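**Student:** build me a structure from this.
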Amino acid sequence: MKKLINTVSLLLLLAVVMTGCGKEAPKVEEKLVPVETTKISTGDLSHSLNTTGEIIAGADVNVMPKVSGRVQNVVVKVGDKVHKGQVLFQLEGNDAQNALAQAEAGLDLAQANLERAQQGLKDAQINFDRSKELYDSQAISKSQFEQAESGLVSAQTNLKVSEAQVKQAQASLNTTQDNYNNATVVSPINGVVAAINVDPGAMVSPQVSTVTVVQMDTTKVKVNVSENVVDSIKAGTKVPVTVNAINKTVTGTVLSVAPKADPATRAFAVEVQLPNEKGDIKPGMVARLNLSTGTSTGVLVLPIDAVLERDGQYTVFIVEDGKAKEVSVKVGTTSGELTEISSGLKEGQTVIVTGNRLVSEGQKVKVVKELGGASK
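**Tutor:** The predicted structure is shown next:
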C-alpha cells in the first residue's frame, strides 16, 4: 500500500512539471521615462554683464565759505530741500560792512579827483589855445607859450592818474563788496542738505567744509568693468537697475565710460544715471545692473535647463531612435533662459529639456511634449 501511494505522488508531480513546461514565462514591460524635448536651433543671443555697485548722489557738494569769519546763524537743517542761491548760513558782517563803507568813500573821492582833473584839462587846453594865438601874433614871449604848453601836458597827466585811481578804487570796492556778499553763504545747487558741520559762533575758513548738499532728483551708480567688455559699453545705453532695499527696478542710462583703467584695479569705471523723482533711492544703497555687452548672431541656442554640469564639464541628452544619448558640449554666452552651444551639437537635433536628470545613457524615453510643438 505504501508503495502504491509513493507511485501516485510521483505521477502527480510529473504531471504538474509537464504542465508548467508547456507555458511561456510572462514578459516584463520596459519602463519608458517621460521627457520634454526641443530641437536645437540658431538664434541671436544678447551678451550681458550682471554686476553690483553703490548708489551715489547725482551731485555731492561740500560748501565752504569764500572768506574766513565767525558764524552768526545757520538757517537750514539736515534734510531740508534747498534751491540754488538759497542762504545756508550767515557770517558776522560788521568788519566787512565797515570795509565796504570805506571802499565806497574811496571811490567817491577818486571820482571827485577825476572830475577836477577833467576840468583842469579843459582850462589848460583853453589857456594853451589862447597862448598859441598870442605867440603866433608875437604878443607873448616864447617862454610864456612854453609855460602854457607845459600846463596842458601836466593836466593831461593828472587826468590819466585820476582815471587810474578811479579804476583802482572801483576794483577795491568790488573786492570789498564780494567779501561782504560772501559773508552770506548760499547753496550752489538744487538739492537736499545732507550734513551741517558748523554751529553759530564757530570760526570758519575757506579750507573747511561746513555744509554738504546732495542732488537727489537723479542718482548714479558706479561699477567697474574689465577690459574685454568695456568697448561694448556705450554712453546713452539704457540699463535695467534693481535696488533690492526698496524692491524697485528702474531704467538707467550709461552716463560715462572711463577712457583709461584704474592703475590699482585695472578696471574701467562706468557711471549709470538713475531717475529719482520720488527721492526713494538713497545714496549708499546697493544696486544690481544688467549691462548689455553686445550680441552673438546665428548661434546654436538651448534652454539653460537642457544643459547639465558635472565637475566643470557640460553635457546634454539627445534622443536617437527613442533612446537617450549623452553628448558632451561646450557652452558660450548665457542670456536670460538661453545658453549658447559652441560645439557638440548640430542644428535640428532633439534635446531633452525636462527629465534629463532622470535618464541614463541608452535608456528608452517617451517624448510627452516637444517644446514649441504639439504634445505627443
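**Student:** hey, let's count contacts and neighbours off CA atoms from now on
**Tutor:** Fine.
**Student:** which residue ranges of the stretch 201-350 of the chain form strands?
**Tutor:** Along the stretch 201-350 of the chain, the segments classed as strands by DSSP state E, counting those that start in this stretch run 203-204, 211-225, 238-243, 248-257, 268-275, 286-303, 308-310, 313-320, 323-335, 338-343, 350-354.
**Student:** now the stretch 1-150 of the chain
**Tutor:** Using DSSP E, counting those that start in this stretch, strands in the stretch 1-150 of the chain cover 33-39, 41-63, 69-74, 81-82, 87-91.
**Student:** could you dump those strands to a markdown table with mean neighbour count and distance to residue 134?
**Tutor:** Compiled in a markdown table, these are given as follows (neighbours: other CA atoms under 10 Å; distance: least, CA to CA, whole Å):
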| stretch | mean neighbour count | distance to residue 134 |
| --- | --- | --- |
| strand 33-39 | 20 | 119 |
| strand 41-63 | 17 | 71 |
| strand 69-74 | 18 | 65 |
| strand 81-82 | 19 | 75 |
| strand 87-91 | 21 | 66 |
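**Student:** let's have those strands in a markdown table, adding distance to residue 131.
**Tutor:** Below are those laid out as a markdown table (distance: least, CA to CA, whole Å):
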| stretch | distance to residue 131 |
| --- | --- |
| strand 33-39 | 116 |
| strand 41-63 | 66 |
| strand 69-74 | 60 |
| strand 81-82 | 70 |
| strand 87-91 | 61 |
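**Student:** among those strands, which comes closest to residue 336?
**Tutor:** Smallest distance to residue 336 across the strands of the stretch 1-150 of the chain (CA to CA): 8.8 Å, for strand 41-63.
**Student:** what's the angle from the closest one to strand 211-225?
**Tutor:** Relative orientation of strand 41-63 and strand 211-225, computed by axes from the mean of the first three to the mean of the last three CA atoms, to 10 degrees: 150 degrees.
**Student:** quick one: distance of strand 41-63 to the chain centre.
**Tutor:** Taking CA atoms, centre = their mean, to the nearest Å, the mean C-alpha location of strand 41-63 is offset from the chain mean by 7 Å.
**Student:** thinking again about what came up before, would you turn the strands of the stretch 201-350 of the chain into a markdown table with distance to residue 108 and mean neighbour count?
**Tutor:** Output for the strands of the stretch 201-350 of the chain, formatted as a markdown table (distance: least, CA to CA, whole Å; neighbours: other CA atoms under 10 Å):
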| stretch | distance to residue 108 | mean neighbour count |
| --- | --- | --- |
| strand 203-204 | 33 | 17 |
| strand 211-225 | 38 | 22 |
| strand 238-243 | 61 | 19 |
| strand 248-257 | 53 | 17 |
| strand 268-275 | 53 | 22 |
| strand 286-303 | 61 | 18 |
| strand 308-310 | 89 | 11 |
| strand 313-320 | 90 | 19 |
| strand 323-335 | 76 | 17 |
| strand 338-343 | 82 | 18 |
| strand 350-354 | 93 | 23 |
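**Student:** next up, for comparison:
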Amino acid sequence: MKKKVWISIAVVTLIILLVGVNIYRASNQEVLSVETETVEKRELTGNVMVPGTLSLSQENFVYYVPENGEVAEVLVKEGDKVAEDTPLIKYKNEQLQLEKEQNALSLESSYLQINRIKDQIDDLDDKEKDLKEQVGEKEAEKQIDAERDQLKTDLKVADLDARQILLQKKTIENKLEDLVVKSESAGTVLTINEDAIKGISQAPILHIGNSEELMVKGTISEYDSLKINEGQAVTLRSDVLADKKWKGKVAKVSYLPVQSETAISGEETAVQYSIEVSIDDKNIEAKPGFKLIMDIETEKRSAVAVPLEAVKQDGENYYVYTVEEGKAVYNEVETGTASNEYMEIKSGLKSGSKVILNPSEEVRDNLEVNEK
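**Tutor:** This is a model prediction of the structure:
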C-alpha cells in the first residue's frame, strides 16, 4: 500500500516539475521577430510567357519550277537590294516557244478562213443576178438564201475557232511572262543556291529578306489566344544574351489555327495559333534564328495585393498571417491574379493591414511577434 502511495506522489511531482519547466521556458522565450509589409492597392500586370524565334519581318523564297523549263539566267547577285516586282530569274522553255509559233500560225489561218467566207458572202449578190437569168427570180432567191445561210454558219464557226485560238494565245503569253520571276517584296538578296538552280536541290534558289526589320514569331495555345491581342506590350529576352532585354508589341495573332501534319492526317493534337511580335529596338544584338522568350503583358489593373511570399497554401485554401496588437493572426483569403511579385487578394484582407512575409513554421495564430 505504501509503495503505491509513493509511486503516485512521484508521478504527481514529475508532472508538476514538467509543467513548471514549460512555464519557465515560455516566460523566458524571446518574442518572434517577423518582417511585414502593408496591404494596399497595387498595379497588377498579367503576363503570358511564350517561346519564339527571331526572324526577318519580310521574307521571299524563290523555288525552282520544273514546269517552266531550265533556268536560263539569274538576274541578281547576293547582296543586291531589290524592289517589289524586280526581275530575279529567267527561264528557258523551248516547248513553250514552239507552242507560241504554232498558235500564231493557227491564228493567221483562222483569219484567212474568216476573210475567205466574207468574200464569198459578198460575191453572192453577183451570183444571184446570174441565177435569175438562168432559173428565174424565185428559184434564184431560194438557192442564194440557202447558200448565204450556210456561209453565215461557216463564218460563225470560223469566228469561234479564232476566239479559241486567241484564248490559247493569252494562256501562252501568261506562261511566257511567268518565265521571268519577279520579287514579291522589297529586300536584300541573302542567298543564291547553285544546286537549286540546276534542279538537284529542294532548297530555294533565292532567299530575299528585309534584314533591317526583325520580328519574333511563335505559337500560342487556344487558351492564351483569348488573352493576347494586337498592340499589347512585350518584353523580349534571350538565354544567350542573359543581361539584355528588348521592348516590342504584339503585331499579329492569327485568326485560324496552325495546320500541323498530325492535324492534316486526322490525329488529335493541341490547337496552336501563330503570333508575331514587332521589336521597338532596331539595334538588337540577336540574329535571325535566335530563340527568344516573349513576356506578353495581357492586362494591367489596380487591386488589393500582397507579396507572393506572404501567401501560404493548405490544400485548396490560401491564407496569410497579419500582425494585430503584437500578435500573429491567421487569415484565410480568396486569391485572384498573380504577377511576378504580387498576388491579388479578392477577400479576407483590408488595405492597411500588415502581412507577415515568409512566415516560418513557428508562426501560429495568436503568437506574440515583433515587427522588424
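**Student:** need the TM-score from the superposition.
**Tutor:** Laid over one another, the chains give 0.67 as their TM-score (TM-score structural alignment, normalised by the length of structure 2), with 330 aligned residues with a CA RMSD of 4.5 Å.
**Student:** hmm, back to that, for residue 223 of structure 1, which of the strands of the stretch 1-150 of structure 1 is the nearest?
**Tutor:** strand 41-63 (5.2 Å).
**Student:** same for the closest one, what does it pack against?
**Tutor:** Secondary-structure packing of strand 41-63 of structure 1 (3 or more CA pairs under 8 Å, 6 or more residues apart in numbering; DSSP states H and E): strand 211-225, strand 286-303, strand 323-335, strand 338-343.
**Student:** so what's the residue mapped onto residue 269 of structure 1 from structure 2 up against?
**Tutor:** By TM-score structural alignment, residue 269 of structure 1 lines up with residue 273 in structure 2. Counting by CA atoms under 8 Å, 6 or more residues apart in numbering, residue 273 of structure 2 makes contact with 219-222, 225, 253-258.
**Student:** for those, which one is nearest residue 213 of structure 2?
**Tutor:** When the contacts of residue 273 of structure 2 are compared against residue 213 of structure 2 (criterion: CA to CA), the nearest one is residue 253, at 18.5 Å.
**Student:** roughly how far apart are the residue mapped onto the closest one from structure 1 and residue 353 of structure 1?
**Tutor:** Residue 253 of structure 2 maps onto residue 255 in structure 1, with residues paired by TM-score structural alignment. Distance check for residue 255 of structure 1 against residue 353 of structure 1: by CA to CA, to the nearest Å, it reads 41 Å.
**Student:** which non-adjacent residue is nearest the residue nearest the centre of structure 2?
**Tutor:** Taking CA atoms, centre = their mean as the criterion, residue 274 is the residue nearest the geometric centre of structure 2, at 2.2 Å. Nearest residue to residue 274 of structure 2, sequence neighbours excluded (CA to CA, 6 or more residues apart in numbering): residue 219, at 4.3 Å.
**Student:** measure the one you found to residue 306 of structure 2 for me?
**Tutor:** 32 Å.
**Student:** with residue 81 of structure 2 instead?
**Tutor:** 55 Å.
**Student:** quick revisit: take the strands of the stretch 201-350 of structure 1 and write them to JSON lines, including distance to residue 54 of structure 1.
**Tutor:** Shown next, in JSON lines, are the strands of the stretch 201-350 of structure 1 (distance: least, CA to CA, whole Å):
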{"stretch": "strand 203-204", "distance to residue 54 of structure 1": "32"}
{"stretch": "strand 211-225", "distance to residue 54 of structure 1": "6"}
{"stretch": "strand 238-243", "distance to residue 54 of structure 1": "10"}
{"stretch": "strand 248-257", "distance to residue 54 of structure 1": "14"}
{"stretch": "strand 268-275", "distance to residue 54 of structure 1": "11"}
{"stretch": "strand 286-303", "distance to residue 54 of structure 1": "5"}
{"stretch": "strand 308-310", "distance to residue 54 of structure 1": "33"}
{"stretch": "strand 313-320", "distance to residue 54 of structure 1": "35"}
{"stretch": "strand 323-335", "distance to residue 54 of structure 1": "24"}
{"stretch": "strand 338-343", "distance to residue 54 of structure 1": "29"}
{"stretch": "strand 350-354", "distance to residue 54 of structure 1": "38"}
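**Student:** residue 156 of structure 1: which of those is closest?
**Tutor:** Residue 156 of structure 1 lies closest to strand 203-204 among the strands of the stretch 201-350 of structure 1, at 48.0 Å (CA to CA).
**Student:** gap between the closest one and the chain center?
**Tutor:** Distance, centroid of strand 203-204 of structure 1 to centroid of chain: 35 Å (CA atoms, centre = their mean).
**Student:** helices or strands up against that strand?
**Tutor:** With contacts taken as 3+ CA pairs under 8 Å, 6+ apart, strand 203-204 of structure 1 sits against strand 69-74.
**Student:** tell me the angle the strand it packs on makes with strand 211-225.
**Tutor:** On the basis of the same axes, to 10 degrees, strand 69-74 of structure 1 is oriented at 90 degrees to strand 211-225.
**Student:** average gap between strand 69-74 of structure 1 and structure 2?
**Tutor:** Mean deviation of strand 69-74 of structure 1 relative to structure 2 after superposition (mean CA distance after the TM-score superposition for structure 1): 1.9 Å.
**Student:** distance between that strand and the chain's centre?
**Tutor:** That offset, for strand 69-74 of structure 1, works out to 36 Å (CA atoms, centre = their mean).
**Student:** right, and residue 168 of structure 2 touches residue 103 too?
**Tutor:** Yes. Using CA atoms under 8 Å, residue 168 of structure 2 is in contact with residue 103, at 7.3 Å.
**Student:** residue 365 of structure 1 maps to what in structure 2?
**Tutor:** By TM-score structural alignment, residue 365 of structure 1 lines up with residue 370.
**Student:** name the element its match belongs to?
**Tutor:** strand 369-371 (DSSP states H and E).
**Student:** buried residues, that strand. List them.
**Tutor:** Across strand 369-371 of structure 2, burial judged by 16 or more other CA atoms under 10 Å covers 369-370.
**Student:** who does the longest helix along structure 1 touch, helix- and strand-wise?
**Tutor:** For structure 1, the helix with the greatest residue count under DSSP state H is helix 94-136. Here helix 94-136 of structure 1 touches helix 142-182, going by 3+ CA pairs under 8 Å, 6+ apart.
**Student:** tilt between the helix it packs on and strand 87-91?
**Tutor:** Using the same axes, to 10 degrees: helix 142-182 of structure 1 against strand 87-91 is 120 degrees.
**Student:** what span of structure 2 lines up against the next helix or strand after helix 142-182 of structure 1?
**Tutor:** Using DSSP H and E, the next helix or strand after helix 142-182 of structure 1 towards the C-terminus is strand 184-186. When structure 2 is aligned by TM-score structural alignment, the counterpart of strand 184-186 of structure 1 is residues 180-182.
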